[in-house]
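Undergrad: my questions are about this predicted structure, shown below with the sequence.
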Amino acid sequence: MNDPNSSVARVRNALLAANHADTISEFPDGTRTAQDAANAVGCTVAQIAKSIVLRAGDEVVLVIASGANRIDTGKVAALIGRAVKPAEGRWVRDTTGFAIGGVAPLGHAIKPHVLIDRDLLTCDPVWAAAGSPRHVFRTTAQDLVRLSGGKVADVREDKA
């Protein structure tokens, strides 16, 4: 992607501004789902830092979770002190500047409230979306916390 205004360029610029190497890779077959991304990069699904966008009224709540986990929206609501609901694709694009499948943990149009799945801290490296459903970047869980400004929390749905 050579468009300097693209979502991928925004992520690249945010990485560089945060003193993080440009580790963005493109995978033509896509990285839309955690499983797709894990297959593309050759890692476990747990190492994929998937971005889940929720709504708390008009506020963006970004949950960055291990690809192996489902999110407990009740836990998320308790952590932020407000009810949350899934966000519709158009709203996600309009408010974050990213399409679903490419929502990055940084470079958002507006600053989201960010929660990071505690389970990601056990993974090294981790891979996160880089602005499109074909781009990811490699990082560490600690850098992901730093880059996103997120709060590490227990957001995983408990297994039955």
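TA: Right, received. Where do you want to start? Residues are numbered from 1 along each chain as shown.

Undergrad: from here on, just use CA atoms for contacts and neighbour counts.
TA: Noted.

Undergrad: how about the strands in this protein?
TA: All strands of the chain, identified by DSSP state E, fall at 24-26, 48-56, 59-66, 85-86, 113-117, 126-129, 135-139, 151-153.

Undergrad: which of the ones you listed is buried the deepest?
TA: Counting by mean count of other C-alpha atoms under 10 Å, strand 126-129 has the highest mean neighbour count of the strands of the chain, with a mean of 30.

Undergrad: could you list every helix and strand in contact with that one?
TA: Here strand 126-129 touches strand 48-56, strand 135-139, going by 3 or more C-alpha pairs under 8 Å, 6 or more residues apart in numbering; DSSP states H and E.

Undergrad: second structure follows, compare the two:
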Amino acid sequence: MSSNLSKSAGKVQTALKELGFELNIIELSDSARTAQEAADAIGCSVSQIAKSLIFKGKISQKPILIVASGTNRVNEKAVKEHIGEKLEKADADFVLEHTGFAIGGIPPIGHKTAITTLIDEDLMQYEEIWAAAGTPHAIFKLTPKILTEITQGDIICVK
């Protein structure tokens, strides 16, 4: 199936298979760059979109991935309490360097380097959620349990 996907979406499909999951990536004709666009294209609620946001630690300069519910804004002070350092916004070059993907299609897995991952506890209430798959047009459906397993992320309150 990945042979029909764009190169970036194919990388995510391969990463899913390597992790032992047969989850299918869908490439949409409409953009899913924002949580609202993704929800509109899929026909789910915005809160079921698992948006992948990359920050960097102010001191460590290491990437931090926060997978948040599409309706939630990340409270950087709450995250600081969990990771022990202040967060900074990551620019597009930093995101690409550490993930291998451009902003607007960051998947929760398949990154160039290992990234500390935090998962919004609000995603846990859904039977199914949707995540980006490497491009602004590529998505895949999964469960919160699978998200936790494939990312090895800590579940926290990000609000």
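TA: In hand now; what should we look at? The model shown is predicted, which means the values in this text are computed figures rather than measured ones.

Undergrad: can I get the strands of structure 1 in CSV with distance to residue 1 of structure 1?
TA: What follows is these, written out as CSV (distance: least, C-alpha to C-alpha, whole Å):
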stretch, distance to residue 1 of structure 1
strand 24-26, 9
strand 48-56, 21
strand 59-66, 25
strand 85-86, 30
strand 113-117, 27
strand 126-129, 15
strand 135-139, 10
strand 151-153, 31
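
Undergrad: out of those, which gets nearest to residue 102 of structure 1?
TA: strand 126-129 (5.2 Å; C-alpha to C-alpha).

Undergrad: quick one: that closest one to structure 2 mean distance?
TA: Compared with structure 2 after fitting, strand 126-129 of structure 1 has a mean deviation of 0.3 Å; criterion: mean C-alpha distance after the TM-score superposition for structure 1.

Undergrad: excluding sequence neighbours, find me the nearest residue to the one residue sitting closest to the centre of structure 1.
TA: By C-alpha atoms, centre = their mean, structure 1 has its centre lying nearest to residue 51, at 3.0 Å. In this structure, residue 51 of structure 1 finds its nearest non-sequential neighbour in residue 64, 4.6 Å apart by C-alpha to C-alpha, 6 or more residues apart in numbering.

Undergrad: alignment lookup: the one you found to structure 2.
TA: Taking TM-score structural alignment, residue 64 of structure 1 has residue 67 as its aligned residue in structure 2.

Undergrad: cool, residue 121 of structure 1 as well?
TA: Using TM-score structural alignment, the partner of residue 121 of structure 1 in structure 2 is residue 124.

Undergrad: roughly how far apart are the closest residue in space to that match that isn't next to it in sequence and residue 117 of structure 2?
TA: Excluding the flanking residues, the one nearest residue 124 of structure 2 by C-alpha to C-alpha, 6+ apart is residue 144, at 5.4 Å. Separation of residue 144 of structure 2 from residue 117 of structure 2 (C-alpha to C-alpha, to the nearest Å): 14 Å.
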